[in-house]
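In: Here is a sequence with its predicted model. Questions after.
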Amino acid sequence: MKILIYGAGVIGSYLTHVLCAAGNDVTLLARGGWRETLEQSGLTIYHHLQKKVTRDRPRVIGALDREHYDLVFVVMQYQQMAAVLDDLGRVDSSIVVLVGNNMSAGEMERHIRNCSAAPQRVLFGFQGTGGRREAERVVCVRFGEAGMTVGGLHKELSLVEKRRLRSAFAGTKYRLTWAADMDAWYKCHLAFILPIVYLSYALNCNLKRATERQIKTGLRAVREGYELLKALGYPILPENTIEKLYGFQGGLSYAVLQIMAKTAIGELAATDHCRSAVAELEALEKAFAALREQRPDFPMPNWDALRKAMPDWQALYLSYGK
């Protein structure tokens, strides 16, 4: 299949690697010095947990071309997506998948369709990988072969869409998980990650300093975020998520978070992103705050305590510059 990856950060790079491994004709859109590195040396990824290095040679472009693509994956930070929506409306592909945190999914879907001369299916996805980009390579953290949760805004994918996606990843162990309401899924994911973001920033992006009390406060804050979404009428996705925060399963969740916080996994999965994506995380927090305004009296004491403990956004820009 002929596939375009629009965005060559950590997540887009691993997605490119998997699609190349599946034998697809992959084009990667990248800009600046990173584009030059990719053109000269190819895409080099160090897979941290697997302790291996891979090198791929996708076709690299610096701007959208007139080629036809069977699939387009757009992998950019949330606040950067708006700037490329007109491009996506003009891309020659019947299926466009927006990958990553997205609190404006409905607006983006409408914009792309309004710009498109031909009918386009706009899908939404989230890939469970982390890491950082270095000068000459990407460092990727993933469990197993990783995968993507993907679906429509408020609907299950069609058989044609599922078949196209399965074909793209055929022959790999990359997992595709179908979701029938990605709008709700994104909101639930944000309720999970924002307390971790707050804690990371409060600890100067060093989760190894997190105490037992702070980690437990984080888990309670996640519960509060989910309960707010339930009160607003959103389903909690994936299913059985809330059960993992109480009783025995809650204890396991605490243990997992503690292990992540005290090892390099926490750095690659959480704090590296906090350092490199201040603008994205501020935009996502503002979007979640808008949800809270619909229920201003809903109690979230643990959430608020974590938020109060972190520096303000201006200070974070001064510290990390992004």
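Out: All right, it came through fine.
In: Going by C-alpha atoms from here, please, whenever you check contacts or count neighbours.
Out: OK.
In: After the helix or strand hosting residue 45, which helix or strand is next?
Out: Assigned by DSSP states H and E, residue 45 belongs to strand 43-47. Where DSSP H and E defines the elements, the next helix or strand beyond strand 43-47 is strand 52-56.
In: now for that next one, which elements pack on it?
Out: helix 10-21, strand 43-47 (3 or more CA pairs under 8 Å, 6 or more residues apart in numbering; DSSP states H and E).
In: Quick check, residue 43 in contact with residue 13.
Out: Yes. Counting by CA atoms under 8 Å, residue 43 does reach residue 13; the two are 7.4 Å apart.
In: Assign the nearest residue to residue 152 once chain neighbours are set aside to helix, strand or coil.
Out: Sequence neighbours aside, residue 123 is the residue nearest to residue 152 in space, at 5.0 Å (criterion: CA to CA, 6 or more residues apart in numbering). Assigned by DSSP: H, G, I helix; E, B strand; the rest coil, the conformation of residue 123 is strand.
In: Which residues are in contact with residue 123?
Out: 95, 96, 97, 98, 150, 151, 152, 153 (CA atoms under 8 Å, 6 or more residues apart in numbering).
In: one more structure, for comparison:
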Amino acid sequence: MKILIVGAGAIGGYFGGRLLEKGEDVTFLVREGRKKKLQQTGLKIQSKYGDLQLQPKLITKKEQSPPFDVVLVSTKSYQLADAIEDIQPFTGPNTMILPLLNGISHLQPLVRAFGEERVIGGLCFVETTLAEDGTIVQTSPVHQLIYGERTGKKTERIEKLEQAFSGTKAEFIKSDNINQEMWHKYLFITAMSGITSMMESPIGPIRDLETGRRTIQVLLQELAAIMEKMGAPIQPGIADTQLSRIESMAAGMKSSMQRDIEKLQPTEAEHLQGYLLARAKELEIPVPVLEIIYTKLKLYEQKINTDK
């Protein structure tokens, strides 16, 4: 299959690099500056699962190419509108769009742009960051990419995608219930990113405090209550399940949102916490912890925008 990876950052660069390492036909859609840099240095990955230095195929939005079979989108939510515009020329009627964004609300603009049938479901669990020299540094024991038809059907195209994804040094997992997987990830990442960003701390010191653990627990319950009232396909008791998962994480684990804040970068607060807060208001569900977190994040965004 012809695979297009939008960007060569921490997420797309890592999973695209693992596919390229296996020998798949992978191209990266990048900005002109990033293209020049990668042509000089190659795509470098530093990982506990093996370091890589590759010379990938690169393309910019100004260039032309036949349609790709699948386009993997791993941008931040605030970059999505530009990404949709950039990939339009590289898609055809049979191109699968595989988004790895956190949350749920990104599906609507993708479906509007490409149609219901072409957008499949996806998410990932991996801790990666982009070093100052452009190296992708992957540190977590988990490096999973989960994908599947949002209808839950077993289709020929998903079977072909499974063949392309199999045999890599990262875990590519096909799911027959990807909608539920995406909602469960949404619950987890909204809590994890919100609590670590608000407390300005890795997860360990927060949960070690009785008050910190209780705050995490209440936040998870608030988020699950919103999702249940929305009719989201979440499992009963998922808040407790995600609390156990947070309790089992390495003490030094930070969320990507927290790392972005430390770098004075924009956040996905509106896409993650903001979307659920808006639904809570519509449904008249009290969510005091979520409101505090959202307020903290919005004040941060106002500050960095003022300082620009």
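Out: Alright, I've got the coordinates. Values in this document were obtained by computation on a predicted structure and should not be read as measured data.
In: After superposition, what is the TM-score?
Out: Superposed pair, TM-score by TM-score structural alignment, normalised by the length of the second structure: 0.82. Supporting alignment: 299 aligned residues with a CA RMSD of 3.0 Å.
In: coming back round to it: buried deepest among the helices and strands packed on strand 52-56 of the first structure, which one?
Out: helix 10-21 (a mean of 22; mean count of other CA atoms under 10 Å).
In: which other helices and strands contact it?
Out: strand 2-6, strand 25-29, strand 43-47, strand 52-56, strand 130-133, strand 138-141.
In: repeat that for 6 Å
Out: The criterion is 3 or more CA pairs under 6 Å, 6 or more residues apart in numbering; DSSP states H and E, and there are no helices or strands that helix 10-21 of the first structure contacts.
In: That helix vs the second structure - mean distance after superposition?
Out: Mean deviation of helix 10-21 of the first structure relative to the second structure after superposition (mean CA distance after the TM-score superposition for the first structure): 1.0 Å.
In: Other residues contacting that helix?
Out: 75, 132 (CA atoms under 6 Å, 6 or more residues apart in numbering).
In: circling back to that earlier point, among the contacts of residue 123 of the first structure, find me the one that's closest to residue 282 of the first structure.
Out: residue 98 (19.7 Å; CA to CA).
In: So the closest one is in contact with residue 124, correct?
Out: Yes. The criterion here is CA atoms under 6 Å, and residue 98 of the first structure meets it with residue 124 at 4.8 Å.
In: residue nearest the centroid of the second structure?
Out: Central residue of the second structure (CA atoms, centre = their mean): residue 101, 3.5 Å from the mean position.
In: In CSV: the helices and strands packed on strand 52-56 of the first structure, plus distance to residue 215 of the first structure.
Out: Converted to CSV, those look like this (distance: least, CA to CA, whole Å):
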stretch, distance to residue 215 of the first structure
helix 10-21, 26
strand 43-47, 27
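In: Let me know the distance separating the most far-flung residue of the second structure relative to its centre from residue 195 of the second structure.
Out: In the second structure, residue 210 marks the outermost C-alpha relative to the chain mean, sitting 30.0 Å out by CA atoms, centre = their mean. Separation of residue 210 of the second structure from residue 195 of the second structure (CA to CA, to the nearest Å) stands at 14 Å.
In: can you pull out the strands in the stretch 51-200 of the first structure?
Out: Here the stretch 51-200 of the first structure has its strands, by DSSP state E, counting those that start in this stretch, at 52-56, 59-61, 71-75, 95-99, 121-127, 130-133, 138-141, 147-151, 175-179.
In: Take those and lay them out in CSV including distance to residue 20 of the first structure.
Out: Below are the strands of the stretch 51-200 of the first structure laid out as CSV (distance: least, CA to CA, whole Å):
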stretch, distance to residue 20 of the first structure
strand 52-56, 7
strand 59-61, 10
strand 71-75, 14
strand 95-99, 17
strand 121-127, 16
strand 130-133, 19
strand 138-141, 16
strand 147-151, 15
strand 175-179, 16
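In: wait, what's in contact with the residue nearest to the centre of the second structure?
Out: residue 74.
In: Helices along the first structure, start to end?
Out: Using DSSP state H, the helices found in the first structure span residues 10-21, 32-41, 85-90, 105-115, 159-168, 182-202, 212-231, 247-262, 264-266, 272-276, 278-292, 301-309, 313-320.
In: I'd like to know which of the ones you listed lies nearest to residue 47 of the first structure.
Out: Per CA to CA, nearest to residue 47 of the first structure of these: helix 10-21, 9.4 Å.
In: So residue 145 of the second structure sits against residue 172, correct?
Out: Yes. Residue 145 of the second structure is within contact range of residue 172, at 4.8 Å (criterion: CA under 6 Å).
In: In terms of secondary structure, what does the strand holding residue 45 of the first structure contact?
Out: strand 52-56, strand 138-141.
In: Name the residues that touch the first one?
Out: This means strand 52-56 of the first structure. So strand 52-56 of the first structure is in contact with 42, 43, 44, 45, 46, going by CA under 6 Å, 6+ apart.
In: export the helices of the first structure to TSV and tack on distance to residue 64 of the first structure?
Out: Below are the helices of the first structure laid out as TSV (distance: least, CA to CA, whole Å):
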stretch	distance to residue 64 of the first structure
helix 10-21	16
helix 32-41	14
helix 85-90	7
helix 105-115	15
helix 159-168	21
helix 182-202	26
helix 212-231	38
helix 247-262	38
helix 264-266	35
helix 272-276	25
helix 278-292	23
helix 301-309	39
helix 313-320	30
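In: Between these, which one is closest to residue 239 of the first structure.
Out: helix 182-202 (10.0 Å).
In: Could you report the neighbour count for the aligned residue in the first structure for residue 132 of the second structure?
Out: Using TM-score structural alignment, the equivalent of residue 132 of the second structure in the first structure is residue 135. Neighbour count for residue 135 of the first structure, taken as other CA atoms under 10 Å: 8.
In: Leaving out the residues flanking it, which one is nearest to residue 135 of the first structure?
Out: In space, residue 135 of the first structure is closest to residue 34, 7.8 Å off (CA to CA, 6+ apart).
In: how close does the nearest residue to residue 24 of the first structure once chain neighbours are set aside sit to residue 204 of the first structure?
Out: Leaving aside its chain neighbours, residue 24 of the first structure sits nearest to residue 1 (5.0 Å; criterion: CA to CA, 6+ apart). Distance of residue 1 of the first structure to residue 204 of the first structure, given as CA to CA: 44 Å.
In: Can I get the contacts of strand 52-56 of the first structure in a markdown table including distance to residue 223 of the first structure?
Out: Formatted as a markdown table, these follow (distance: CA to CA, whole Å):
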| residue | distance to residue 223 of the first structure |
| --- | --- |
| 42 | 43 |
| 43 | 39 |
| 44 | 39 |
| 45 | 35 |
| 46 | 35 |
